[in-house]
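Engineer: Sequence and predicted structure below; questions after.
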Amino acid sequence: MDTRLIVRSILALVLLASLWLAWWVFGRSPEAQVRAAQMALIEAVEERDWDAVQEFLAANYTDAYGHTRESAIQDGKKYLSGFYTLTLKTDQTTVRAAKGQGMVTMMIRLEGNGIGYSQLVLGHVNQLSEPWTFHWSNPGRWPWDWQVNMIHHDQVR
């Protein structure tokens, strides 16, 4: 087989892959970017990857429950560390986003097994009948810089 033909074919594949990657990173709508960030946050919580969760929370994160980014992580560790398995089942998701700002509302149900607070947490979260609201912003110029500024739920006090 002709070596030049092989090299050209490989270069064509690399070019196509590069174009696709550039579109996937920079060509997605703000709504698609926020949806991807939301799902990555949910996955980080399921895995109890607190470093990843912290990266998703804005440095100025605050909420109606008095949390800062640091105290939200501390409470997450406290109440979710007893789970051996944890799955967040999401439903009725609505995503609204424009350049630099987004909002996600979604119902969340927990499934899992564990010790300590785990059964109390499951019962409390799963009895909620209203969706959670996540307020997102993108202070940077990159499509992966989305951060949560606030998480809110009307039934949680």
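Structural biologist: It's in.
Engineer: C-alpha only now, for contacts and for neighbours.
Structural biologist: OK.
Engineer: ok, the residue positioned nearest the centre of the chain to residue 5 distance?
Structural biologist: A centroid search over the chain (C-alpha atoms, centre = their mean) returns residue 41, at 2.3 Å, as the residue closest to the centre. Separation of residue 41 from residue 5 (C-alpha to C-alpha, to the nearest Å) stands at 45 Å.
Engineer: same thing with residue 108?
Structural biologist: Separation of residue 108 from residue 5 (C-alpha to C-alpha) stands at 53 Å.
Engineer: Settle it for me: which of those two has more neighbours?
Structural biologist: residue 108 (21 against 10; other C-alpha atoms under 10 Å).
Engineer: name the element the more buried one belongs to?
Structural biologist: According to DSSP states H and E, residue 108 maps onto strand 101-114.
Engineer: mind listing what's buried in that strand?
Structural biologist: Applying a neighbour-count criterion of 16 or more other C-alpha atoms under 10 Å, the buried positions in strand 101-114 are 101-111.
Engineer: tell me what that strand is packed against?
Structural biologist: Helices and strands touching strand 101-114, by 3 or more C-alpha pairs under 8 Å, 6 or more residues apart in numbering; DSSP states H and E, are helix 30-46, strand 83-98, helix 118-126, strand 132-137.
Engineer: Check it against this one:
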Amino acid sequence: MQVRVQADPFDAGAELNAFTASVDGAGAVVSFSGIVRDVSGGLAHMEIEHYPGMTERAIRDMVGDAMTRFSLVDALVIHRYGRLGPNELIMMVCTAAPHRGDAFLSAEFLMDFLKSRAPFWKKEVTADGEDWVASKSADEDALSRW
């Protein structure tokens, strides 16, 4: 299991290739990459803040739960912080399991929990000003299936 919270950009293809090459006993690898989207059409950038140590620990706990719940062979979570522009990679989840069902479900599980429970604070900056991103009820509702 690997959790990285970093400011630096990463290469999703290289990360996926390295992860896939490192897993033994997996029959399936699933990856998801999140991208900063410009929903309003005027996003200058997003600022993401976190508390070092606390954030990594919370994500490790989530990944540990997924490892047990879905019998994963391995998992990788990368999440960026700092100033990110539209279309930049913000995060990545990779899961490896003996069977595809667990690989897919565990990736969805991690995405739902990362979206709602990982301690990150996001601010959208536009030409009109800046606003902290509020939690969405749909993201909270997604947790109920787990």
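Structural biologist: Arrived safely, thanks for sending. Nothing here was measured: the structure is a model prediction, and the numbers come from that model.
Engineer: List the TM-score for the superposed pair.
Structural biologist: Once the chains are laid over each other, their TM-score by TM-score structural alignment, normalised by the length of structure 2 reads 0.31; 78 aligned residues with a C-alpha RMSD of 4.7 Å.
Engineer: ok, back up a step: and the residue nearest to the centre of structure 1, what does it touch?
Structural biologist: 52-53, 56 (C-alpha atoms under 8 Å, 6 or more residues apart in numbering).
Engineer: And residue 26 of structure 1, how close does it get to residue 20 of structure 1?
Structural biologist: Counting by C-alpha to C-alpha - residue 26 of structure 1 and residue 20 of structure 1 are separated by 10 Å.
Engineer: got the residue ranges for the strands in structure 2?
Structural biologist: For structure 2, strands defined by DSSP state E occupy the ranges 2-6, 28-35, 43-50, 74-80, 82-84, 89-97, 120-126, 129-132.
Engineer: what's the single longest helix in structure 1?
Structural biologist: helix 3-26 (DSSP state H).
Engineer: What is the longest helix seen in structure 2 packed up against?
Structural biologist: Looking across structure 2 with DSSP H, the single longest helix is helix 100-117. If contacts are counted by 3+ C-alpha pairs under 8 Å, 6+ apart, helix 100-117 of structure 2 sits against strand 28-35, helix 54-69, strand 89-97, helix 137-142.
Engineer: deepest of the ones you listed, which one?
Structural biologist: With neighbours defined as mean count of other C-alpha atoms under 10 Å, these peak in mean count at strand 89-97, which reaches a mean of 25.
Engineer: If you count contacts, what does that one end up packed against?
Structural biologist: Using 3+ C-alpha pairs under 8 Å, 6+ apart: strand 89-97 of structure 2 touches helix 12-22, strand 28-35, strand 74-80, helix 100-117.
Engineer: Out of those, flag the one nearest residue 2 of structure 2.
Structural biologist: strand 74-80 (4.8 Å; C-alpha to C-alpha).
Engineer: and the direction of the closest one versus that of strand 2-6, what angle?
Structural biologist: 10 degrees (axes from the mean of the first three to the mean of the last three C-alpha atoms, to 10 degrees).
Engineer: ok so, going back, from residue 18 of structure 1, how far out is the residue nearest to the centre of structure 1?
Structural biologist: The value you get for residue 41 of structure 1 to residue 18 of structure 1, if C-alpha to C-alpha is used, is 27 Å.
Engineer: Check the offset of the one helix or strand residue 51 of structure 1 maps to from the chain's centre.
Structural biologist: Assigned by DSSP H and E, residue 51 of structure 1 falls within helix 50-56. Taking C-alpha atoms, centre = their mean, to the nearest Å, one finds helix 50-56 of structure 1 lying 10 Å from the centre of the chain it belongs to.
Engineer: Give me the buried positions along it.
Structural biologist: For helix 50-56 of structure 1, the neighbour count (16+ other C-alpha under 10 Å) marks 53-54, 56 as buried.
Engineer: Can you list the helices and strands that that helix packs against?
Structural biologist: Judged by 3+ C-alpha pairs under 8 Å, 6+ apart, helix 50-56 of structure 1 is in contact with helix 30-46, helix 69-80, strand 147-152.
Engineer: of all those, which gets the most neighbours per residue?
Structural biologist: When those are compared using mean count of other C-alpha under 10 Å, strand 147-152 is most buried, at a mean of 22.
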